[in-house]
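In: Just to be clear, the model below is a prediction. Sequence and coordinates:
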Amino acid sequence: MLLLYILLLGLLLSHTPCCCSWSTPASDTLNQGQVLAVGEKLVSTNGKYALGFFQPATSTISKSQNTTSSSSSWYLGIWFNKIPVFTVVWVANREQPIPHSNINSTKLKFSRDGNLVIVTNRADAVSESLVWSTHIVNSTQTSSINTTTSDAAVLLNSGNLALLTNSKAMLWQSFDYPTDIALSGAKLGWNKVTGFSRKFISRKSLIDMGLGSYSLELDTSGVAILKRRINPSVVYWHWASSKTSSLSVLPTLKTIIDLDPRTKGLMNPIYVDNDQEEYYMYTSPEESSSSLFVSLDISGQVKLNVWSEANLSWQTICAEPADACTPAATCGPFTVCNGNAQPSCDCMEGFSRKSPQDWQFDDRTGGCIRNTPFNCSTRGNNKNMTSSTDIFHPISQVALPYNPQSIDVATTQSKCEEACLSSCSCTAYSYNNSRCYVWHGELLSVNLNDGIDNNSKDALYLRLAATAKFEKKKKQTNIRFVAAASIIGFGLLVLMLLALIWRNKFKPLYNNQVSGGGIMAFRYTDLVRATKNFSEKLGGGGFGSVYKGVLNGSTSIAVKRLDGARQGEKQFRAEVSSIGLIQHINIVKLIGFCCEGDHRLLVYEHMLNGSLDGHLFEKSNAAVAVLNWNTRYQIALGVAKGLSYLHQGCHKCIIHCDIKPGNILVDASFVPKIADFGLAAFVGRDFSRVLTTFRGTAGYLAPEWLSGVAVTPKIDVYGFGMVLLEIISGRRNSSIETPYNTSDSSSYQNVEYFPVQAISKLHSGDVKSLVDPQLHGDFNLEEAERVCKVACWCIQDNEFDRPTMGVVVRVLEGLQKIDMPPMPRLLAALTV
């Protein structure tokens, strides 16, 4: 018992933030002549913020780390004083950390010229050395300032450190020099008079507060952008396409924030543009200002974080960009990024982490290094002629890396391979559609392509030493024998434990021998309790109704109760297992199911913003904000990626069979999720078609449904094309609507079937007239034309004329051109 007590005590101590214990009562002010040493701190008058010296430790920043090792460097910073998880919101000396050996002689004070400075005494130095300064007073001003002035540094209730004069005028503030976190009242923008820019820069790692790879700033057009600062320097995300679009996004952002009960009323986004400055910021009620913040993550994502008292942790409400792989080169060289995995970065075949310690602290910019060097040498004195026995390893389903070099003379794949082998600096090649591309040096931004068509022509061929495969096999053989015994023994123990839990908790299911496939099996009484006896109905259809529920008092769920005759046990459970294995950002997550007695229920994650049809068609609902063009385009791209994954990325090809706006849900960040797989058909990889009963929704049905032939994934492509047209127009394809600027019911527009209008206007070059009038012309015309072309190709009569969803994704991403589509024969008949 004593040993257990000691272990628990040690564990608690190991998770204590690496800041010194505070030896004196804290004030919010540091006056001229006073110093702040290690172990002392300033505390705002509301007690919510503190300033002092600290040493980052992994246990105080990330719960995912299993180590409590701390940095050898010290910093002066501001943190949340009342939050039990040590969270730094501002750092003074990011680029000049203080070595641990000097920390006892380090202090914060006022210099003779009136600046606030950090000074330290090195062991080998006679005088103090400057670590950091506010740099506000130059030599011409020092004559009017001396050590007897009453200038003071004050930690304000907003978390802002301000340097004030005797008359309370502000000379300097920390809000003008943000780090990676934006608090309420902090500005993102620039001063038009001085040109001074306020931008946020990510930290390098969990324990290194230095300048990281990414910045959030305002560009010259007034649009907030995310940018990779170092090579390659590239803008990878825009808040909107223009300043006008940015302003229209703010009300939508406010709506999104208020839809989530955790953030309702906590944030008010603001944009200011006057003669003096231009900036964005947000304000919060004072009582909640220290319970949320916006951060620029190490990996390049902007996140809204809210403190959860129930979990005693920070909860990320939303992130932009939503895909963790979107930030440029977030995983470093020779890596593959998978936005659906955790962690998202992994080394390529034949490579290992360059610095495992950096990866442990979330700094993956160093990427991976080659395990075995190339076997490549020049022939004689001719450096252009090489001899190599290297091989190529195919990596499929990836977006190709940056900076390819086109080899026009390589007209076959073998010649493309030879072109790469002819240079010792060539690291990879790709051959597709008779085009050869090679890469020299580091490979950056190789991302899994979300289910894009997977075939050898689309692969990236990674160059490896011929001995690399042999070494891998030898290593695997040695590891397998050692690991097998451990895995088998441990696995048996875990299975026995799980069997006991399964039997006790889910007894009805256990008796029926259901394989959960990684999803939860619920008792009917649990779902009755979670939905308050199915009291809040979200929607319904011919196959059942959907109800809102709450699990464990916090997790919102949507429970679909299937009506009608009981399905066969094996068929129902096979469908649940298949859908339950799908893990994709654009497919709604199946949490679990109930198969108890005659009850058949499916439990999904609940989407706060409901279905897409409500945002497109419910114009009379004042509570529904009009989707801006950028949001519509990203929804279209997300749905395309989800369908491509269903068709090509799963073990079995899944045909949804009922693609329509009502089956596309959107989360709090308007990331689309394909839902309602009640009509889905499953096709083995050895088959291209499936015979199935007639199913789907009128208006989205492909012509082959009516002919009774076996269907293919191209029926989903047809439905997606119809959805694209409705995203463009903001109306149902088959509806008759009056003009938006009149109440005259006798004045009708768009009486013609909209798909006919769309392809006719596309051919005449008048795409602009097709776009939803509620956007008031604020959209990207090039993107609108691209979407319209894709939609009209998707709704072609002949399934062979329709593109695959993989091609659709590439076109929408701007990676592939598409020709002008012909008028489908069935649509042409409507114009006669």
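Out: Now that the structure is in, tell me what you want to look at. Numbers count the residues shown, from 1 in each chain.

In: contacts and neighbour counts: CA atoms only from here.
Out: Fine.

In: Excluding sequence neighbours, find me the nearest residue to residue 680.
Out: Leaving aside its sequence neighbours, residue 680 sits nearest to residue 656 (Cα to Cα, 6 or more residues apart in numbering; 4.4 Å).

In: Second structure for comparison follows:
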Amino acid sequence: MSNVYDHWERLVGAVIRREELWRMFHDQSPSVSSIPSDCSLDSEVLDVPFDFSSPRSSSSYQQLPPSAVENLQKKEKSAEEEEVSGLVFVQGFSPVFDLDDLLRSTAQFLGEGTFGSAYNAAMDNGITVVLKRLNAVNISEKKFRRQMEVIGNVRHENVCALKAYYFSKDEKLLVYDHYSNGSVSALLHGNIGKKQISLDWKSRLRIAVGAARGIAYIHTQVGQNLVHGNIKASNIFLNAYGYGCVSEVGLATLVSSAWTRHSQSSGYYAPEVTESKKLSQASDIYSFGVLLLELLTGKPSMLSEGNDKAIQLVSWVASIAPADWTAEVFDIELLMYQNIEKEMVKVLQIALICVESVPEHRPKMSEVSRRLDDIIAPHEGRGVV
């Protein structure tokens, strides 16, 4: 799949228009979900046998009865008008672009996540945002908009804010700020198994502290009942000061069928989640503990043992005796820094409490955040910031 798409409008609109064509030629109209999931957006889906760039003048329409042509054109015009006017900005964010700007932007494919595909969308006005296209979302418009209001009200310097969203039968789009430093997963592990940049101990502490603050704040929302549900290194980004920022707040409860398919193999989900399929703030804390282990070890949440076998990072760390932590557990790149071993041990102890198998034995996120603040305070010179 090409990483750059110069005609974003065709990317998003092709699926909808293709379904319209099916309706014209077949007795039963297949849903968008019936299109194979492995379709390449820049080839198979876009390589349709009709010219969509100018529907009124397309010679393909001449093969249809006049009434069918008129009907299809009306539907496409209605869909286009809905798309242009359908982008909803969260309260507090100015509508400095519209859906038409977004769809005409140059988009760089970032990857396929638990809930859908993510793209960097660079618009002609110089604004770059992250666009999330949700997959397998079977939800009413009313419920979707209500959930977006909840997510949109989560405002904190260590939480990636939802700026805008779009809802239609076939497309659910979310717009977030763009973070130029990329995700923690990319920084730690890179795209080809190598680190892209070296993260020193202070940088990793800031990532941990920022993410902890963000999650602690999330847990105070909606009567202290809001759950993130999908905390992992690829959902943590770095702000301008190098502190971790948490993204994809609240999507796990919106797309509950998606995360259950990934829970067994991701290494981030707590044992009770894989058994009961129920998320909680305690399971968020477990996932954060796995993130801390990644920052300490430099290893991913699932380790390969060969012969297509894998072991969870939590299990691997637990198998190593405390006396061997320094030599076996900590990332070798961290060992070159002096006078940080005690701090690493303290963070490791916090991580191990977070990944306790019994949910009730895990600390609250506010307590985890406070303990990490105490560790980073000497590095900041003027105390916790």
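Out: Great, that's in hand. What you see is a predicted model; the values in this text were computed from it and never measured.

In: Please work out the TM-score for the two chains.
Out: Once superposed, the chains reach a TM-score of 0.65 (TM-score structural alignment, normalised by the length of the second structure), with 287 aligned residues with a Cα RMSD of 3.5 Å.

In: Counting neighbours, what do you get for the residue nearest to residue 680 of the first structure?
Out: Per other Cα atoms under 10 Å, the neighbour tally for residue 656 of the first structure reads 23.

In: That one contacts residue 679, correct?
Out: Yes - at 6.6 Å, residue 656 of the first structure counts as touching residue 679 under the criterion of Cα atoms under 8 Å.

In: got the contact list for residue 359 of the first structure?
Out: By Cα atoms under 8 Å, 6 or more residues apart in numbering, the residues touching residue 359 of the first structure are residue 353.

In: That one belongs to a strand?
Out: No - the assignment for residue 359 of the first structure, made by DSSP: H, G, I helix; E, B strand; the rest coil, is helix rather than a strand.

In: Tell me the residues of the second structure aligned with stretch 805-814 of the first structure.
Out: Counting by TM-score structural alignment, stretch 805-814 of the first structure lines up with residues 365-374 of the second structure.

In: re earlier: the residue nearest to residue 680 of the first structure matches what in the second structure?
Out: Counting by TM-score structural alignment, residue 656 of the first structure lines up with residue 228 in the second structure.

In: do you know how far that match is from residue 176 of the second structure?
Out: Taking Cα to Cα, to the nearest Å as the measure, residue 228 of the second structure falls 16 Å from residue 176 of the second structure.

In: Now the element after the helix or strand harbouring residue 716 of the first structure, going C-ward?
Out: In this structure, residue 716 of the first structure sits in helix 714-729 according to DSSP states H and E. Once the chain leaves helix 714-729 of the first structure, the next helix or strand it forms, by DSSP H and E, is helix 754-764.

In: all strands of the stretch 401-550 of the first structure, in order?
Out: Assignment of strands within the stretch 401-550 of the first structure using DSSP state E, counting those that start in this stretch yields the ranges 405-406, 426-432, 435-440, 447-448, 460-464, 520-521, 537-541, 544-551.

In: Residue 30 of the first structure is nearest to which of these?
Out: Proximity to residue 30 of the first structure, assessed across the strands of the stretch 401-550 of the first structure by Cα to Cα, is greatest for strand 544-551 (48.7 Å).

In: Which part of the second structure matches the very next helix or strand once past that closest one?
Out: Per DSSP H and E, the first helix or strand lying C-terminal to strand 544-551 of the first structure is strand 555-562. Aligning strand 555-562 of the first structure against the second structure (TM-score structural alignment) gives residues 127-134.

In: How about the contacts made by the closest residue in space to residue 237 of the first structure that isn't next to it in sequence?
Out: Computed as Cα to Cα, 6+ apart, the closest residue to residue 237 of the first structure that is not its neighbour in sequence is residue 226, at 5.1 Å. Counting by Cα under 8 Å, 6+ apart, residue 226 of the first structure touches 214, 215, 216, 217, 235, 236, 237, 238, 300.

In: Of the residues you listed, select the buried ones using a PyMOL command.
Out: Buried residues among these (16 or more other Cα atoms under 10 Å), as a PyMOL selection:
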select buried, resi 214+215+216+217+235+237+238+300
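
In: I'd like the contacts of residue 226 of the first structure written out as TSV, with distance to residue 643 of the first structure and secondary structure added.
Out: Shown next, in TSV, are the contacts of residue 226 of the first structure (distance: Cα to Cα, whole Å; DSSP: H, G, I helix; E, B strand; the rest coil):
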residue	distance to residue 643 of the first structure	secondary structure
214	31	strand
215	33	strand
216	32	strand
217	34	strand
235	28	strand
236	24	strand
237	24	strand
238	25	strand
300	27	coil
